[in-house]
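Undergrad: Sharing a model that was predicted from the sequence below.
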Amino acid sequence: MWQTDSIWFEIAVVSAIYAVGNILFDQFEERTPKWRRLGKYILTLLIVMVLSTYFGRTVAMSVLGSFIIPFLYVHGYYLPQKKGINGWTGEPKGKYYDFRKWDKTIFEKDI
């Protein structure tokens, strides 16, 4: 009944990673357009599916796992050391919004 020898396994793994990521880190993408977030998911899914089809599951999962390297670099070194932003909380929010080139008018209070 439970077989993992189809492309659906890769689809499930990528989907689970994105589901958990969106649940835990959604607050850092609050101003990113929905189409861009969906496009990122679909592109990752297509890359993993093509790699798995042509080069095997080991290569596909290795490439997927290697995506953590830039994540750790950006959040562990670049943001805190170069930009003065906490890589895990995105604070201070003003600097984070500047870094993402988002409009900061949401910080202004209506009087």
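TA: Everything's here; your move. Numbering: from 1, shown residues only.

Undergrad: all contacts plus neighbour counts: C-alpha atoms, from now on.
TA: Will do.

Undergrad: Now the element after the biggest helix by length in the chain, going C-ward?
TA: The longest helix of the chain (DSSP state H) is helix 34-55. Moving toward the C-terminus from helix 34-55, the next helix or strand (DSSP states H and E) is helix 57-66.

Undergrad: got a list of contacts for that next one?
TA: Contact with helix 57-66 is made by 10, 48-49, 51-52, as judged by C-alpha atoms under 8 Å, 6 or more residues apart in numbering.

Undergrad: So for this structure, which residue is the most central one in space?
TA: Closest residue to the average C-alpha location of the chain: G21 at 6.7 Å, with C-alpha atoms, centre = their mean.

Undergrad: how much space between that residue and S15?
TA: The gap separating G21 from S15 is 10 Å, by C-alpha to C-alpha, to the nearest Å.

Undergrad: another structure for you, compare them:
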Amino acid sequence: MWNTKTLWFEIAVVMSIFAFGSILFGHFEDHKPKWQRVLKVILVSAIFVALAATVGRIWAFGFLSLPLLGAVVAHLWWLPKHGINGWTAEPKDKYYTLIKAKK
């Protein structure tokens, strides 16, 4: 009945990550236009599926883990270095200034 050896499994994994990410961390992306957030989902999904289809699932999941590594570095080192709480992104004005976002 269940078969995880299809590209649909990869799509389900990526979409699940985006769903949970939007629910838990979406408020940090409020400053970005909706079209950018939608484009991000489409591009990441397309790249992930293309990698899984061509070079294999392990490489695709390796690609997916790169943003996780970047997030760890940003939240544990880069944000605190600039006086911003890495967990809550407070103070918000410093956070928005740092990422050059429009409120």
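TA: Received it, and whenever you're ready, just let me know what you need. Please read these numbers as outputs of a predicted model, since none were measured by experiment.

Undergrad: TM-score for the pair, please.
TA: The TM-score (TM-score structural alignment, normalised by the length of the second structure) is 0.93; 103 aligned residues with a C-alpha RMSD of 1.2 Å.

Undergrad: rewinding a little: any idea which helix or strand carries the residue nearest to the centre of the first structure?
TA: For G21 of the first structure, the element it lies in under DSSP H and E is helix 7-25.

Undergrad: Give me the mean distance between that helix and the second structure.
TA: Following superposition, helix 7-25 of the first structure is found to deviate from the second structure by 0.4 Å on average (mean C-alpha distance after the TM-score superposition for the first structure).

Undergrad: So what's the residue count around N22 of the first structure?
TA: Counted with other C-alpha atoms under 10 Å, residues neighbouring N22 of the first structure total 14.

Undergrad: K34 of the second structure - how many residues pack around it?
TA: 11.

Undergrad: Can you check which part of the second structure the helix holding G21 of the first structure sits on?
TA: Using TM-score structural alignment, helix 7-25 of the first structure corresponds to residues 7-25 of the second structure.

Undergrad: Give the buried residues for the matching stretch.
TA: Of the residues in stretch 7-25 of the second structure, 10, 14-15, 18 count as buried by neighbour count, 16 or more other C-alpha atoms under 10 Å.

Undergrad: that older thread, show where the longest helix of the first structure falls in the second structure, residue numbers please.
TA: On the second structure, the counterpart of helix 34-55 of the first structure by TM-score structural alignment is residues 34-55.

Undergrad: Tell me the buried residues in the matching stretch?
TA: Within stretch 34-55 of the second structure, judged by 16+ other C-alpha under 10 Å, the buried ones are 44-45, 48-49, 51-52.

Undergrad: Kindly reformat the residues you listed as a markdown table containing distance to R37 of the second structure.
TA: Listed next are the buried residues of stretch 34-55 of the second structure as a markdown table, based on distance: C-alpha to C-alpha, whole Å:
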| residue | distance to R37 of the second structure |
| --- | --- |
| V44 | 11 |
| S45 | 12 |
| F48 | 17 |
| V49 | 18 |
| L51 | 21 |
| A52 | 23 |
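
Undergrad: What is the nearest of those to W87 of the second structure?
TA: Nearest to W87 of the second structure among these: V44, at 24.2 Å, using C-alpha to C-alpha.

Undergrad: From S65 of the second structure, how far off is the closest one?
TA: 12 Å.

Undergrad: likewise F20 of the second structure?
TA: 16 Å.

Undergrad: Next: K32 of the second structure.
TA: 23 Å.

Undergrad: Please apply the same query to D30 of the second structure.
TA: For D30 of the second structure relative to S65 of the second structure (C-alpha to C-alpha), the value is 24 Å.
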